[in-house]
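Chemist: Just to be clear, the model below is a prediction. Sequence and coordinates:
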Amino acid sequence: MNDIKKELQGFRLKPIQVLDEYSIVDVQPGKVVMETTVKNDSLNPYQMAHGGYHFTLADSVAGLTVYSLGYYAVTLQSNINYMKAAKLGDCLTISGKCQHDGRTTKVIDVLIQNQDAESIIKASFTMFVTREVGSKKN
């Protein structure tokens, strides 16, 4: 066990860069589409896009989708399915769509696809509304 502990301590995990380069390509009430490219700083040790990278993209688009409806929100619950690996240079499209527009919660489905329109990630987020955009309440 000490050998494994020593080996893991020598294994240097690197920071994951996620939201440094992206563009919003479509916004409608209850729908947001973002694009980004997988860069070296987004890769795990196996040279595939890190799962945390995908989750952060999906969670961010879910929050922006709620914002497109005029509200601020925080993630209350999430579910994510990793279906295919993304690799260095892949162009990803992250689409969020509101499936439930309640007073206190919003349910957002997020789909991440690569440049070949292959589904990489499918996720669902239940977002808890904290306040309206423009409200001075903290």
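Modeler: Looks like it came in fine. Numbers count the residues shown, from 1 in each chain.

Chemist: Only C-alpha atoms from now on, for both contacts and neighbour counts.
Modeler: Noted.

Chemist: which helices and strands does whichever strand or helix holds Gln99 pack with?
Modeler: Following DSSP states H and E, one finds Gln99 within strand 91-101. Judged by 3 or more Cα pairs under 8 Å, 6 or more residues apart in numbering; DSSP states H and E, strand 91-101 is in contact with strand 31-37, helix 51-68, strand 105-113.

Chemist: so how far is that strand off the chain centroid?
Modeler: 10 Å (Cα atoms, centre = their mean, to the nearest Å).

Chemist: The nearest residue to Gly70 once chain neighbours are set aside: neighbour count?
Modeler: Nearest residue to Gly70, sequence neighbours excluded (Cα to Cα, 6 or more residues apart in numbering): Val133, at 5.2 Å. Val133 sits with 14 neighbouring residues when counted by other Cα atoms under 10 Å.

Chemist: Then Tyr72?
Modeler: Neighbour tally, Tyr72, other Cα under 10 Å: 20.

Chemist: What are the contacting residues of the host helix or strand of it?
Modeler: For Tyr72, the host element (DSSP H and E) is strand 71-82. The contact list for strand 71-82, computed with Cα atoms under 8 Å, 6 or more residues apart in numbering, reads 51, 55, 59, 63, 66-67, 120-133.

Chemist: take the one below as the second:
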Amino acid sequence: MDYKKLIEKRNKPGDFATDIGVKILEIREGYACGELLIKKVHINPINAVHGGVIFTFADMVGASSTAFCENRVATLNGTINFLNAAIGVEKLIAEASVIKHGKNTMVVNVNITDEKETFVASTTFTYYILKKMKITFEDEN
């Protein structure tokens, strides 16, 4: 697996994740890390990062952690515990770890912190493995 090319593909402009500001920083076997630089569009009426933004961010980084075995996945279920309001933060960091890799599903924990390492949210996602397939990159034939 060429993780460098996979990260480039995940950060390709024009995709939903990149359009909302998600940047994948690292992918390795069973792990992914990403960041989200907070902009005004991410903020809700109480001046906190909107919970839907945090959930989407966690899902995107969580799915990236499953790519090490060339799986394509779809989210079956996700739960989130909001631990602290993300008010006045400049960025969020997500770290995702695969905790179960089954035949048909993968379970991933994702922890979200701010730039001061304050825990913002803890999430668990279950992904359905659509199929194992070679991940290709646009510059390859």
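Modeler: Done, it's in. This structure is a prediction, so every number in the text was calculated from the model and none was measured.

Chemist: Buried members of the contacts of strand 71-82 of the first structure into ChimeraX, please.
Modeler: In ChimeraX, this line selects whichever of the contacts of strand 71-82 of the first structure come out buried by 16 or more other Cα atoms under 10 Å:
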select :51,55,59,63,66,67,120,121,122,123,124,125,126,127,128,129
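
Chemist: Could you pick out which of the contacts of strand 71-82 of the first structure are located in strands?
Modeler: Within the contacts of strand 71-82 of the first structure, residues falling in strands by DSSP state E are 120-132.

Chemist: Would you format those residues as CSV with distance to Asp101 of the first structure included?
Modeler: Formatted as CSV, these follow (distance: Cα to Cα, whole Å):
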residue, distance to Asp101 of the first structure
Ile120, 26
Ile121, 22
Lys122, 19
Ala123, 17
Ser124, 14
Phe125, 12
Thr126, 10
Met127, 10
Phe128, 11
Val129, 10
Thr130, 14
Arg131, 14
Glu132, 13
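
Chemist: so which of those comes closest to Leu19 of the first structure?
Modeler: Distances from Leu19 of the first structure to these, taken as Cα to Cα, are shortest for Ile121 (17.1 Å).

Chemist: Does that closest one touch Met83 like I think?
Modeler: Yes: taking contacts as Cα atoms under 8 Å, Ile121 of the first structure lies within contact range of Met83: 5.7 Å.

Chemist: picking that back up, would you mark the buried spots in the strand holding Gln99 of the first structure?
Modeler: So strand 91-101 of the first structure, judged by 16+ other Cα under 10 Å, has buried residues 91-98.

Chemist: thinking again about what came up before, the strand holding Tyr72 of the first structure against the second structure, how far on average?
Modeler: With mean Cα distance after the TM-score superposition for the first structure, strand 71-82 of the first structure departs from the second structure by a mean of 0.8 Å once superposed.

Chemist: picking that back up, how about the helices and strands packed on strand 91-101 of the first structure, which one is nearest Asp3 of the first structure?
Modeler: helix 51-68 (26.9 Å).

Chemist: helices and strands around the closest one, which ones?
Modeler: strand 31-37, strand 71-82, strand 91-101, strand 105-113, strand 119-132.

Chemist: what's the neighbour count on Ile46 of the second structure?
Modeler: 9.

Chemist: mind checking the SS state of it?
Modeler: coil (DSSP: H, G, I helix; E, B strand; the rest coil).

Chemist: so what corresponds to it in the first structure?
Modeler: Residue correspondence to the first structure (TM-score structural alignment): Ile46 of the second structure is matched to Tyr46.

Chemist: For the most centrally placed residue in the second structure, list the residues it contacts.
Modeler: By Cα atoms, centre = their mean, the second structure has its centre lying nearest to Val61, at 1.3 Å. By Cα under 8 Å, 6+ apart, the residues touching Val61 of the second structure are 24, 32-34, 94-96, 110.

Chemist: What distance do you get for it to Lys91 of the second structure?
Modeler: 15 Å (Cα to Cα, to the nearest Å).

Chemist: again, but for Gly21 of the second structure
Modeler: With Cα to Cα as the criterion, Gly21 of the second structure and Lys91 of the second structure are 10 Å apart.
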